[in-house]
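Undergrad: output the structure for:
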Amino acid sequence: MHVKHLIDDGKSIKETAETYGISIDTLYYYEKLGLVVPHRNPYNSYRVYTSENFFRLNVILELRAMGLSLEDIQEYLRHHDFQSTLNLMDKALKSIREQRDKLVQQERDITEELKRDLTALSKAQSSKTTFVRFPDRPCELASTDLLFYEDIPYAFAQYMTTNKHERLKTLRSIPTYLVDTTQTVNGCFPAKAIMLYTGEKNPEVPYIIKEGLYACRTFEGPFLESVNIYEKMKEEIAELGYRICGDPIEMCLIGAYESDILEEHVSHIEVPVEPTEISDNHGLVAK
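TA: Next comes the predicted model:
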């Protein structure tokens, strides 16, 4: 039987890239790093990939599929013996476990986000004011500047980048604002403090929404409606025998991060209150 040479005098860079389903730029980069350096045709200086190069590419691409970095692979090929292979496999196994743990956490986060959104929608449909006694609630404090609402996304981005809070993701945190009701800017109450509320009981965070009794209402529609909702709540609070004793808190439960349709947005207002002498604690709920 005739013995067949598969690569004869070598393969071009285009043929090599097509063999692995990778880009020519990837091969250029591997060559720049010294991982895979092809021979050169002495007549035209074209790159020629030989059996040695294919051996290295087989190893590199398999290790990359395991999640190992090019730096790890460089070091491995520089000291290529059995012990280094065992060490690298151990490192790959640790990397896979870390990725698995991250995926499990992402699954939990997405499940919680879905549950939170459905709960918010259910509360909005009731459109009633309830009175709830909350404990202290830790929040991440993004800014205490009086900001226009259009500046808030940048304030969140700046804060999370500066403080390296990988766990604070926009879709998994509730944008929360302590607002100034003495004025309106572009139809909204300006925010005196900008927070991210996750529901986590972490005593180390720098800001606490103080415990106490709050008049609460959740509503569907544009965030601009919060001013009108607050005015209605003020009347209802007084009628039920309570008085306002602090600045309101606004929470964006479903907003621009979840939908571009304003009518689908869901907001939540909490107004700190205390009972007057005639109050009968109407609708009080303990949290």
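
Undergrad: CA only for contacts and neighbour counts going forward, please
TA: Noted.

Undergrad: I'd like to know how many residues surround the closest residue to Gly255 other than its chain neighbours.
TA: Spatially, and ignoring its direct neighbours in sequence, Gly255 is nearest to His265 (4.8 Å; C-alpha to C-alpha, 6 or more residues apart in numbering). Per other C-alpha atoms under 10 Å, the neighbour tally for His265 reads 23.

Undergrad: from Glu62, how far out is the closest residue to Cys252 other than its chain neighbours?
TA: In this structure, Cys252 finds its nearest non-sequential neighbour in Ser267, 4.7 Å apart by C-alpha to C-alpha, 6+ apart. Computed as C-alpha to C-alpha, to the nearest Å, the Ser267 to Glu62 distance reads 49 Å.

Undergrad: what number of residues lie near Asp260?
TA: Around Asp260 there are 10 residues (other C-alpha under 10 Å).

Undergrad: wait, a helix at it?
TA: No - using DSSP: H, G, I helix; E, B strand; the rest coil, the secondary structure at Asp260 is coil, not a helix.

Undergrad: now do the helices in the stretch 101-250 of the chain.
TA: Remark: helices assigned in the stretch 101-250 of the chain by DSSP state H, counting those that start in this stretch are 152-163, 226-239.

Undergrad: please identify the buried residues of the last one?
TA: Taking 16 or more other C-alpha atoms under 10 Å as the basis for neighbour counts, the residues of helix 226-239 that come out buried are Ser226, Tyr230, Met233, Ile237.

Undergrad: next one: stretch 129-146
TA: Thr129, Thr130, Phe131, Val132, Arg133, Arg137, Pro138, Cys139, Glu140, Leu141, Ala142, Ser143.

Undergrad: what residue lies at the spatial centre of the protein?
TA: Nearest residue to the geometric centre of the chain (C-alpha atoms, centre = their mean): Lys169, 2.5 Å.

Undergrad: this one next, for a side-by-side:
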Amino acid sequence: MGDPSLRLSFTIGEVSQILDIPVDTLRYYDKIGLLAPHVRDTNKYRYYDLEQFDSLITIRMLRAMEVPIERIQELLKERELTGIQGLLREKRTDIDRRLVYLNRLSGKLDSLHAKLRKFEDADTIELVRTEPAWVLLTDSIMESGDRKLGSRVQEQVRRIREPKEWVAFCHIISIVSQENLQAGRYHNYLNNGILSTHPMDGEGETFRKLEPFYCARKYVVIGKDDYAKLDEHYEHMKAFIARRGFRIAGHSLEINLYNQYDRHYIEIHIPIAEK
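TA: Predicted structure coming up:
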């Protein structure tokens, strides 16, 4: 078989360190026949030729693209480039979609970070123009007597064609009607639902676009059983709107930005217009 020391060969440990591939993974590749070491000496030590680094780097690249081992075996057995070319086109599409997702996620993280800092001053009320959003609305969970409401919502979500990445951009919302808002009935919800900052333009049957609007905005922290404390915040917001010479122009929107076990961090929007 020859003396491995006379060849440009590397032990399995050396290959592992050089290419950052775990030894157990290299043994697994050997076991399933994906890539076996070129030489085994009388002590059953594995030695890899330098030429095999090319194959291992190819395998590592394909695994980084989340190509299954079985598919890699098929590609390495092919004598033409048709298979790998088709795979690369497919992965290019996946990566482009992933880059769009990551860019949106980066913006979401920046926005959420900025909003969470607002909770440091719970007395501040701002006049702002909202960003576009997409909402899935259901009957109020607390007001509805429909025992099948949960099943209907589940079926709506199941029909969404958008990749599940949109879930990372969602918040649970509650809506108080303009009538109840003005009458001080802040816990009689008109709707509950889901708000997505991820564009859901192709899901018109399930999500509707919430166009930007001007509103009074407040960030509120309450205990999980302290929803009654929202009353004083709504009263402060209504007084603020009146002092500024505006009127309530629509339903209020409560967005659950972040939940801990015993604390809820809520962003409240009350639409406004000039009197």
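
Undergrad: kindly reformat the buried residues of stretch 129-146 of the first structure as a markdown table containing distance to Ser95 of the first structure.
TA: Formatted as a markdown table, these follow (distance: C-alpha to C-alpha, whole Å):
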| residue | distance to Ser95 of the first structure |
| --- | --- |
| Thr129 | 50 |
| Thr130 | 48 |
| Phe131 | 49 |
| Val132 | 45 |
| Arg133 | 45 |
| Arg137 | 35 |
| Pro138 | 33 |
| Cys139 | 32 |
| Glu140 | 30 |
| Leu141 | 33 |
| Ala142 | 33 |
| Ser143 | 36 |
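
Undergrad: which one among these gets closest to Lys91 of the first structure?
TA: Glu140 (34.7 Å; C-alpha to C-alpha).

Undergrad: and the closest one, what pairs with it in the second structure?
TA: With TM-score structural alignment as the criterion, Glu140 of the first structure lines up with Leu136 in the second structure.

Undergrad: so that match sits right up against Glu205, yeah?
TA: No - Leu136 of the second structure is beyond contact range of Glu205, at 9.4 Å (criterion: C-alpha atoms under 8 Å).

Undergrad: thought Arg263 of the second structure was touching Gly223?
TA: Yes - judged on C-alpha under 8 Å, Arg263 of the second structure makes contact with Gly223 at a distance of 4.4 Å.

Undergrad: ok, the match of Glu140 of the first structure - contacts?
TA: Gly193, Ile194, Leu195, Thr206, Phe207, Arg208 (C-alpha atoms under 8 Å, 6 or more residues apart in numbering).

Undergrad: can you lay out the residues you listed as TSV showing neighbour count?
TA: Converted to TSV, these look like this (neighbours: other C-alpha atoms under 10 Å):
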residue	neighbour count
Gly193	18
Ile194	19
Leu195	24
Thr206	17
Phe207	22
Arg208	17
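
Undergrad: circling back to that earlier point, of all the buried residues of helix 226-239 of the first structure, which comes closest to Pro190 of the first structure?
TA: Once C-alpha to C-alpha is applied, the member of these that ends up nearest Pro190 of the first structure is Ser226, at 11.4 Å.

Undergrad: what do we get in the second structure for that closest one?
TA: Match for Ser226 of the first structure (TM-score structural alignment): Leu230.

Undergrad: OK, contacts around its match?
TA: Counting by C-alpha under 8 Å, 6+ apart, Leu230 of the second structure touches Tyr186, Val220, Ile222.

Undergrad: isn't the last one up against Tyr261?
TA: Pointing back at Ile222 of the second structure there. No - using C-alpha under 8 Å, Ile222 of the second structure is not in contact with Tyr261; the gap is 11.4 Å.

Undergrad: what are the boundaries of the strands in the stretch 51-200 of the first structure?
TA: For the stretch 51-200 of the first structure, the strands defined by DSSP state E, counting those that start in this stretch occupy 130-134, 137-143, 174-179, 191-197.

Undergrad: quick check: angle from the third one to strand 137-143?
TA: For strand 174-179 of the first structure and strand 137-143, the angle between their directions (axes from the mean of the first three to the mean of the last three C-alpha atoms, to 10 degrees) works out to 70 degrees.

Undergrad: same thing with the shortest one?
TA: Direction vectors for strand 130-134 of the first structure and strand 137-143, defined by the same axes, to 10 degrees, enclose an angle of 90 degrees.

Undergrad: ok, the last one next?
TA: In this structure, strand 191-197 of the first structure runs at an angle of 130 degrees to strand 137-143, with the same axes, to 10 degrees as the basis.

Undergrad: what comes into contact with strand 191-197 of the first structure?
TA: 138-149, 152, 173-180.

Undergrad: repeat the analysis, applying 6 Å as the threshold.
TA: 139-144, 146, 173-179 (C-alpha atoms under 6 Å, 6 or more residues apart in numbering).

Undergrad: and the next helix or strand past the host helix or strand of Cys252 of the first structure?
TA: If you go by DSSP states H and E, Cys252 of the first structure is part of strand 249-254. Sequence-wise, the next helix or strand downstream of strand 249-254 of the first structure (DSSP H and E) is strand 266-275.

Undergrad: wait, what's in contact with the residue nearest to Cys252 of the first structure?
TA: Thr218, Phe219, Met251, Cys252, Leu253.

Undergrad: next, format these as TSV and append distance to Leu121 of the first structure.
TA: Formatted as TSV, the contacts of Ser267 of the first structure follow (distance: C-alpha to C-alpha, whole Å):
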residue	distance to Leu121 of the first structure
Thr218	9
Phe219	9
Met251	13
Cys252	12
Leu253	9
